[in-house]
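Asker: following is a predicted model, sequence given first.
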Amino acid sequence: MNRPLVATYRLQFREGTDFAAASELAPYLKKLGVSHFYASPIFAASPGSTHGYDVVDYNRFEADLGGDPGFTAMSDALTREDLGLILDFVPNHMGVSPENGWWEDVLAWGRESRHATTFDIAWDAEKILVPVLGKPYGEALADGDLKVVVEPERARFRFDAGGYQLPIDPRSLGHVFGFLEHEERDRLNRRFAVATPVDGDELTERLREHLGDAGFQSALTHAVEAINGDRTALHGLHEAQNWRLAWWRTAREKLTYRRFFEIADLIGVRQEIRHVFRDSHRTVIRLAKERRLDGIRIDHVDGLADPKNYLLDLRQAFQSARRDPLIYVEKILTGEERLRTSWDIQGTTGYEFITALSGLYVDATKEEAMAEAYADFLGEVEDLRGMIKRQKRSIFARNLAGELAYLTGEALDVAARGLSTRDLGPDTIQRSIVEVAASLPVYRTYVGVDGVPTKDVAIIDAAVAEAKSGREVEADEPIEFIGRLLKLDFEEAADVAGALNFTRRFQQTTGAVMAKAVEDTVFYRYNRLIALNEVGGEPDHYGAELAAFHEAMRIRVEDQPEGLLATSTHDTKRGEDARARLYTLSEAPERWETIVAKGTETLGAFRHQIEPLLVSPDPATEWGFYQSLLGVLPADFDPKDRKTLAEIETRLLAFVEKAVREAKRYTSWTSPAEDYESALKGFVSAALDPANGFLETFWQEVQPFVAAGALNSLSQVIVKMAAPGVPDIYQGTEFYDLSLVDPDNRRPIDFSARVKAMDEAMSMPEAFRHWRDGRIKAKVTAASLKARQREPELFTRGDYLPLAVEGPLADHVIAFARLREEAAAIAVAPRMSLKLLADCGTIMPGEGCWGDTAIRLTGPLIGRDWEDVLDKGMLALDDRLRLGDLPGKLPFAFLLAS
C-alpha cells in the first residue's frame, strides 16, 4: 500500500483477456517500469458483457475471468512483482439483468423488497417499466411472444418475453395455480397469496419438494400450458406484477427508474443511502484490508447524487479498515473548470491532460485557413456552439424525455406553493429546464445538503443569464425560477426539500445531456479537425500559446499532483498516436485541402445520390473519413499488403457505421437508413481497393504528415513522462496506438512484440532511425519510467518550471524542468513538427538543423551534471542547452540530476 507512484498500466478484461492472462503479464509490466496495474471492471456483469460496466454483483468476481481463485492468483502474481492494483469501480449503476439478484428481488416484491431503496426508482409510478419488447405489448401478447415458464432446477416461475425473463411475484401465482389440477392447489394458493419477502427461501424450498413429485410436476406442466394458451389469463398475470413489459421505444419517455445516460439496461444505484453503500463496497473494502487493493477508479462520479459525500464515505470506509488507497474519479473538466479540492482524492483519470496537449501541437495561426477549407468542402459555415446547444435541447427533450418529465413534475410541485410561481405551466417549466441545461458550460454543478458552493452560484447565474438571452422561453421569470431551484433559494422547509430533490436529479441528468449531445453526437458531426473531437475537448479551441500549457501544468501541481495523465483510454475517440498525426494537418490546411480534393475526384463515381438533397457520403462525413483513414494507417503501411488492407477495411467499415449513427443526422442506431449506410460503406471499400487508384497516391502524399505525426508521438511521450502527475499507459500503447473509437481500441494486443522490444539491445538514435516500426516509442517509454522510478516524488509533487527557448526554431520546442529538494529533471520536446521537418528535410533535426536554438537554464539548473535518461551518458550544462547538442542528436531529451 506504500508503493511509490510511478505509472499505471490499464488492461481491458474480457474479450479473451482474463485473470490468468494478466498474471502472465505481471513480469513484463515490472520490466516496463510501471508501479500499478489498473484493471477495467472485473466484478460479475451481465451475461455476454464486453466491458464489465453493467455489473450485476459488486461482491463476486466475474466467473468467466477466473472467479475468486483467478483473482487471488492474479493478485499474488502482482505482489511478487511488487505491482499495486487499481480497480475500475462502477458505483453509479448496475446492469438490469436476471443475474442481478438485487434487481430480481425488486421486480418480484416491488416496494416491499429489501432492495427497494437500492435503486433510483420512482415508486409513485404504478409499475416498474421494463422496455424490452420488440413490438407494442398488445402485439407481443397476441403473437404468442409472452409465456410463463418453470425452471424445476431452481424451483421458480419466470415470465418470458421472447427470451428475456422476469421474476413473478409469488403472491400472484394464484393466476397459474388456478389452472392446476392437483390436491395441493388450494394450499399453494393460500400459502403464496400471503407471502412476504422474508418467506422467499421457504417458498422456493417447498416448491422444490412439490416438483420432486412426478404427479405434481405433470399437473403443473399442464397448468402452465393452459395459462399460456389463454391470452386473457396471461394478461391478468402480467397485470398482477410489480413491473410492466413495454415496447423498447417507450423507454425514453416513460421509464420509471434513473438510467445511465439513455441506456435502459443500466439502472441508477442510490449510493447516498448508507446500507446501499455498505453492501456495494463490502468487497473492495475487504480487498484493501487484505492489502490486495492499492487504488480505486470511480466510474461516472458525476452520476452520483452527492459526489463529494460519496467520496468522503469511501475515504472513511477505507480508513476504518486502516487503509488509505488511491482514489481517482472519471471526471471531465471543461473550459476553466478545476477539480474540487474538497473531494480529498488523488485526482481525475486525466482527460484534461489530453486537452492541454492538443494546444501544444495544433497550429493556431492556421485556424482560419482550415476553417475556410472545411467550409468550402461542406458548402456552408457550421456554428459549433449553436450545434451543441441545439443538440443538448434535442437530447434532453427526446432521448431523455422521461428524465425531463420527472424534473418538470418536481419543479411544478414547488412552483405550485409560491404565489409568484403558481401560474407557471408544465410546458413553460419544461422549456425553461431545457434552456438552463443547454446553457450550462460544465457537465454538472455540485449543490447538495452541504449547501451551494460559491463556484456553482456563478455557473448557475451565468447559465440562467444565457438562457434568458436566447429567448426560447418568452418570459424571464420561469428561467429565474429554475435558477432559484438550483441554488436552493427558498425559505420554507417543504420548498427547500423540493428544490433539493429537483437539483439532485437535474445534476445527475445534465452530465448525460452534455455527454450524449457533445461527445456522442456533435463530435461525429463537426469534422473540421477530428483530433480535437476528444472526450473533454473543445474543437473550437484551436491550438494555444505555450504559456497556456505551462499554466495548466502549474494547476495540476496545485490541484492534483498525483492525478493520472491520460493520452489513450477505453473511451477516447481515437488512439493517442492517431491524434498526434492528425494534429499535423493544422500546420498545412491548404496541402490537406488539395489531397482531399484529389480524393473526391478519384472516388467521385462511388459517391451516390440517396435523395434530392442527400449524397452518401455527405460532405462532412467524407471530410472526416479522409482524416480517419490517415489516422488509422500504420506508419509502415504497404498499400499492396492485402492482409493489412482487409483488416483496415473491416475496422473502418465498423467505424463509419458507428460514426454516422452517433451523428444522428441521416441515420441512427434506432432507425438505420439502409440506403445511406450501404452507399457509405461502398465508398469506404472503394477507397481501400487498390484497383481504384486512390489509396497508393493518398499514402504517398500524406508521408510528411506521417513522419511529423511520429515525431509528435514521441514528443507527447516525453511531455507525459515528465509532466506533473502519474502517466497512465493504456494497453499496448507502448507502441504506436492508431486505434479508432471503441470497440476498435479494445482489440487484442500482441504483447510478445512488446516483450521482445524490452529485451532488444538497440541505441535510442538507431531505434529512432527505424521510427516506422514503433519500437522507438516503447524504448522512450521504458527509459522514462526508469527515471520516474528513481525520483517518483519529483515528478508528482515537484515544482514545475517553464524554460525559455531562444533562437531561430524556438517556436518548435517546449521545455520545462521539475524541481524537488536536490532532485531535478529537464524535458525537451519538439512541436509544430510538420514545418520543422520540412525545413530540416530529415526526421533527425538534431543533425545540423537547430542552428543556435537553445534553452535558457536558470537558478538551481545551472552548473549541474545531468544524466541522459534516454540513452545513458552524462553531460554538464552551464546556463544554456543547445538543441543541436541534445544527446544522440535526438530532437528530444529527458535529463535527470539528483
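Answerer: Noted; the coordinates are in hand.

Asker: please make it C-alpha for all contacts and neighbour counts, starting now.
Answerer: Fine.

Asker: who's in contact with the spatially most central residue of the chain?
Answerer: What sits nearest the mean C-alpha location of the chain, by Cα atoms, centre = their mean, is residue 571, with 3.8 Å. Taking Cα atoms under 8 Å, 6 or more residues apart in numbering as the contact definition, residue 571 lies against 535, 741-742.

Asker: what's the closest of those to residue 83?
Answerer: Using Cα to Cα, residue 742 comes nearest to residue 83 of the contacts of residue 571, at 27.6 Å.

Asker: which of the helices or strands spans the closest one?
Answerer: When elements are assigned from DSSP states H and E, residue 742 belongs to no helix and no strand.

Asker: correct me if wrong: it contacts residue 570.
Answerer: Yes: judged on Cα atoms under 8 Å, residue 742 makes contact with residue 570 at a distance of 6.7 Å.

Asker: these two: who's more crowded?
Answerer: residue 570 (20 against 16; other Cα atoms under 10 Å).

Asker: what about the more buried one, distance to residue 13?
Answerer: 11 Å (Cα to Cα, to the nearest Å).

Asker: same check, this time on residue 28
Answerer: From residue 28 to residue 13 the distance is 17 Å (Cα to Cα).

Asker: in terms of neighbours, single out the busier of these two.
Answerer: Between residue 28 and residue 13, counted using other Cα under 10 Å, residue 13 has the larger neighbour count: 20 against 17.

Asker: skipping adjacent residues, who's closest to that one in space?
Answerer: Computed as Cα to Cα, 6 or more residues apart in numbering, the closest residue to residue 13 that is not its neighbour in sequence is residue 40, at 6.0 Å.

Asker: any idea how far the one you found is from residue 640?
Answerer: According to Cα to Cα, residue 40 and residue 640 sit 37 Å apart.

Asker: okay, now the one to match up with it:
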Amino acid sequence: MSTSLNDAVGAPAAIPVPRATYRLQFHKEFTFRDAARIAPYLGRLGISHVYASPFLKARPDSTHGYDITDHHALNPELGTEDDFRAMVSAFHEAGLGQILDFVPNHMGVGGADNPLWLDVLEWGPDSAHAGWFDIDWDPDRRYLLNKLLVPFLGDQYGVELQAGNLELRFDDNEGAFAVWAYGSHKLPISPLHYDRILGRETAGLDRLSDLFVDLPLWRPNVVERTVELKAQLAALIRDDAESRVALRAELDGFNADWRRLDALIQDQHWRVAFYGVAGDDINYRRFFNINDLAGIRMELPAVFRHAHAMIGPMIADGTLDGIRLDHVDGLLDPAGYFKALRGVSDRPFYLVIEKILAPHEQLREDWPVEGTTGYDFTNLATGALVDPAAEQAFDDFYRSFSGLHTPFEHIVRACKIRIMENEMASELNVLGRDAGRLARQNPVTADFTRHVLERAIKQIVASFPVYRTYIDMEGAQTEADRRDLDWAMAQARRADSSIDPSVFDFLQKTLSGNLVAEPRSGFSRTAVLRFAMKLQQYSGPVMAKGLEDTAFYRYNRFVALNEVGGEPDRFGVSAATFHRANGLRARHWPHAMLGTSTHDTKRGEDTRARLAVLADIPDEWQRQVTTWSRLLRARRGDVEGNAPPDRNDEYLLYQLLVGSWPVELLEEPDEAGLQAYGERIKGALEKSMREAKLHSTWTSPDTAYEDAMQGFARDALSSGRNSFLAAFLPFAGKVARLGVRNSLAQAVMKLTVPGMPDIYQGCEMWDLSLVDPDNRRPVDYAVREAALAALEGELADPGGRGAKLRELLEHWQDGRIKLAVTTLLLQLRREMPALFEGGGYEPLPVEGEQSDAALAWVREADGQRLVTLVSRFPGRETVGDSPAGSHVALPPGRWLNWLTGTEIDGGDVAVGTALEGLPVAVFRKA
C-alpha cells in the first residue's frame, strides 16, 4: 500500500501482515475442534495465519458459511463458544494468527433461521428492519405493493397450496402463527390478522382476538404490544385445554380448506411463489440470482453496526488479525464501506478484498486495503505456464473438432444478455422503471419510455469491459470510470443503432453524474446518483453470471484458462508481462494475497498445471483426442459422430480427464477407484452443462441430453476391456509427470514473488480437484502430518536436501515433493521477513536457445537478496529436463541454493546447472 494512502486514512504502519495463510473450510464435518487439532501441523508447516471461512451463524447444513443468518452468534454446527476459544488458544500456542472471511453484501434468508428476515415478513414496511434489506416496496407489479416476494416453492403456488405443502402452524413457545412451506420455510402471519385464526370459541380466545384487533391503536408501539399479547396467547394455550382444542380445530380448518388458507395468505406482507418467478418479479436484491441470499444495505449505519458487532471486538482482542471481504462489488459504496470498516477497531488489521480485475484495470489506490484476494495472480501463474506458441494449433483444432467459430468476446456478450433477459430480468426491469422516472423529471427527456431505456441499459451493461464503475454520492468520476463508461457507451450505441442517440446521451450523463453537474438541471441529484450506483450494483453480477458462470462453460478451447478472473482468449503470458505484473504489485500492493486454489476456482491448481502441459505438445494432444473420440463414438455406434453429446462438451470431458485423473489410477485403475472418480466427473459435467445453458439448465434440465453426456463419460471410465483407457492412460501418465514440474514452478512463484501467499486446504500436496463441490472434499491431514514429520528430519541437513528432493521428484506420486518445497520456502519466508514483506522485484535475463522456457527474478531489501529461477514448458524437447542451451545471469557473489544446499558463483550460469535436476531453484546470498 502506498504511503500516501496510509496518511490519508490514518492507518498505522504496523498492520499485521501474514507471512502465509492457510485457508480452512468450516462446516459441520470440519469444526472448531478439528481446526484446533491441526494447529500444530500448520505451525510446523510454516504458516503464520489461518484464513477461516465464515464462522458466524449460517443456515443449517451450510457448506460454505456465506449464508449468514445472525451476525451476533457463532455457527452452532461448528461448535460452542468454548470450542471456539479453545481453537483460538490452540492457534496462538502454535504461533498462528487468524484471518476471517467476511461477507458484507448479503445474508441467508428463507428457512426459519434469520430473525431480521422473519421480522420483515411479519410486519412488512412497518418492520424495524424493512430498510435493512434492499427491498422495493413500491414495484410496478402492483400485486406486490408493500409485499415481499418469497420465491422458494418448487412448483407453482396453486399446485403446492392444493397439495398441502403450505401449512398453518402455531408456535407454542412464541405464541405466534406462521405458514410453513414444506415444513422448512417459515412465513410469519401478521399479528394484525391473528383474530381471523383465533376465533371466539372460548372466553380466553375471544378476549385475545379483541386485543389483537385493537393492535393498530397502539402505534407506534405495536411491536412491543404484540410481544405482550403473544406471551399471553402462549400461556393460554399451554394452560387452558379447552382453548388448546379450539385452536387446533381452527388450524385444521385452515389446512383442510386451501381456499380459506389462500385468503389468509393473500393479506400478508409476503407473497410466496414458485422459485422461477424470481427472474421476472423479484423485488429484493440478491447475491447474483440466488433467491435465498438477500442483499443487505451495509451503507446504513445501523446495519453496519449490527453486522460488525462481533467482528470489531475480535479484532480488538487479537482473536482476528485481519479480514478478507467477499464480493465487495455487490456493495452500494465499496470505498465508503472499506473506510468505515477501518474504524471498527483501534488495533490495525490486515484487509484484502475479493475483486475481479479486468486485464486493463488496476485496483483503486485510494482504497484502504492491502490488495485483492489473488485471482489476478492465479491467472498470471497459470498463464506463465502456458506456451503462447501453441495458440494457433489450439484454435484450429478446437474449431475443426467442435465446429464452433464464434469469438470469445461475442460469446461473453451473448451470455450477459441472456442473463439479463432471464435470471436477472426483474432487476433490469426495475432499472428501466427508475430511469423512466428520472427522465420524466425534465421535459427534455420526458418522452424516453421505460421500454427504450431498458433496451439501452441492457446494451450498456452487456458492453461493460469491467465488472462495475464506482461513482458515489459525491458524484465524482475517476478517469478509469470515465474510460470504461465511454467504452461501454460506444459499444452499446453500435450494438443497437435503432435506439435514438439521445437516449444513450441521457444515460451516459446519468451514469457519469454529469446530468446534475450544474445547479437547476431539473433532475434530483440524489435520485440520479442513486440510480447510477444501483446500476453499478447490477453490472457486476451480470458480468459474473454471464462470464464466469456461463461463457466459461461454453468456450472450451483450453479450460486451463477458464478460471475466475481469467481471460480464456489470452493464450499464455509472456515473460515480460509476468515480470511487469509482479513489479507493479511490489510497488503498489506488496501485501496482496496470492492464491492458486480457492473454494471458488473452477479447477484445482495442479489440475491447471497439468493441463498447461498440453500447450507444450499440441500436435500430440490433437492426435490423442481424435483417437479417443473415434474409439468412444464407435463403441456407442455413432460412426458419423453426430449423436449427442456435442463435440464441444466431448472436448471438455477429455480435458477434465487429463487434468484431474487421480494419481492412484494411472497404472492399473481398479473398478472401485474408477467408480468413485466417475462420480466426481459426473458432478463436474452436470454443472458444466447446466451452467452453459445451451443443452440443459438448472431450472429445466434436459435429461435426455444429460444422460447421453453422462453415458459417454461412463463408457470412458468403464472397467474391464476398455480400448479408450488403453489409449488414454499412457498419455495421461506422461502429462501427469510433466505437470509435476509445472506444479512446483507455480508453487515457487507464489511463495517468492511480491505478495502474501495463501495455501488452500490440502494444497501443500496434490490438488487435482474439479469445480465445487469437488474442491471442498475432506482433506486427509493424517497423511500430511505424517509426511511432514518425516520430511522435517530428512530436510534438516542442508547438505542432503538436493539428493532428497531429487528422490522425492522421482517418486512424485505421493505429493511429498510439493510438501517439501512448500515447507522449505515457508521456512525461508520466516527467516527473511523484511525481504518478503517489502522487497523490490527485478527480472533477471535468461538468454540463449529456448530462453523463454525459464523465468528468473531477484528480490532485495535491507541488504538481503534472493534469486528465484523456475523452468516452464516441460513438454518441449529439452536436455536434462531443463531448457537446453539457455543461461541465467546471476548477480555477482556466492549464492546458496536454499532447496538443495549447493553453493554457486554468480555470473552467467547454465540453467540446467542452476536447477540441478529440479524444475526450480531459489538462491540466497551465501
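Answerer: Received it, and whenever you're ready, just let me know what you need. All values reported here derive from a predicted model rather than from experimental measurement.

Asker: re earlier: looking at residue 40 and residue 640 of the first structure, which is more packed in?
Answerer: Neighbours per residue (other Cα under 10 Å) separate residue 40 of the first structure from residue 640, with residue 40 holding more: 20 against 12.

Asker: ok, back up a step: any residues in contact with both of residue 742 and residue 570 of the first structure?
Answerer: With contacts defined as Cα under 8 Å, 6+ apart, no residue is shared by residue 742 of the first structure and residue 570.

Asker: any chance you could list what contacts stretch 782-802 of the second structure?
Answerer: 41, 45, 765, 804, 816, 819-820, 898-902, 916.

Asker: residue 506 of the second structure matches what in the first structure?
Answerer: Aligning on TM-score structural alignment places residue 506 of the second structure opposite residue 481 in the first structure.

Asker: so what's residue 90 of the first structure up against?
Answerer: Taking Cα under 8 Å, 6+ apart, we find residue 90 of the first structure in contact with 41, 53, 55, 298-300.

Asker: same question, residue 537 of the second structure
Answerer: Taking Cα under 8 Å, 6+ apart as the test, what residue 537 of the second structure contacts is 329-332, 468.

Asker: between the residues you listed, which is nearest residue 738 of the second structure?
Answerer: residue 329 (38.4 Å).

Asker: quick one: that closest one is in a helix?
Answerer: Yes: using DSSP: H, G, I helix; E, B strand; the rest coil, the assignment for residue 329 of the second structure is a helix.

Asker: that one and residue 692 of the second structure: what is the separation?
Answerer: 23 Å.

Asker: can you check residue 570 of the second structure too?
Answerer: Residue 570 of the second structure sits at a distance of 20 Å from residue 692 of the second structure (criterion: Cα to Cα).

Asker: more neighbours: which of these two?
Answerer: Each of residue 570 of the second structure and residue 692 has its neighbours counted (other Cα under 10 Å); residue 692 has more, 21 against 12.

Asker: verify the stated contact: the more buried one with residue 556.
Answerer: No: Residue 692 of the second structure is not in contact with residue 556 according to Cα under 8 Å; the separation is 10.6 Å.

Asker: list the helices and strands the longest helix anywhere in the second structure packs on?
Answerer: Ranked by number of residues, the top helix in the second structure under DSSP state H is helix 723-752. Packing contacts for helix 723-752 of the second structure, counted by 3 or more Cα pairs under 8 Å, 6 or more residues apart in numbering; DSSP states H and E, involve helix 375-385, helix 605-613, helix 618-635, helix 647-660, helix 816-831, strand 864-871, strand 920-925.

Asker: burial measure for residue 790 of the first structure, as a count.
Answerer: Counted with other Cα under 10 Å, residue 790 of the first structure comes out at 14.

Asker: per the alignment, name the residue of the second structure opposite it.
Answerer: So, by TM-score structural alignment, residue 790 of the first structure is matched to residue 831.

Asker: near the match of residue 506 of the second structure, how many other residues are there?
Answerer: Neighbours of residue 481 of the first structure using other Cα under 10 Å come to 22.
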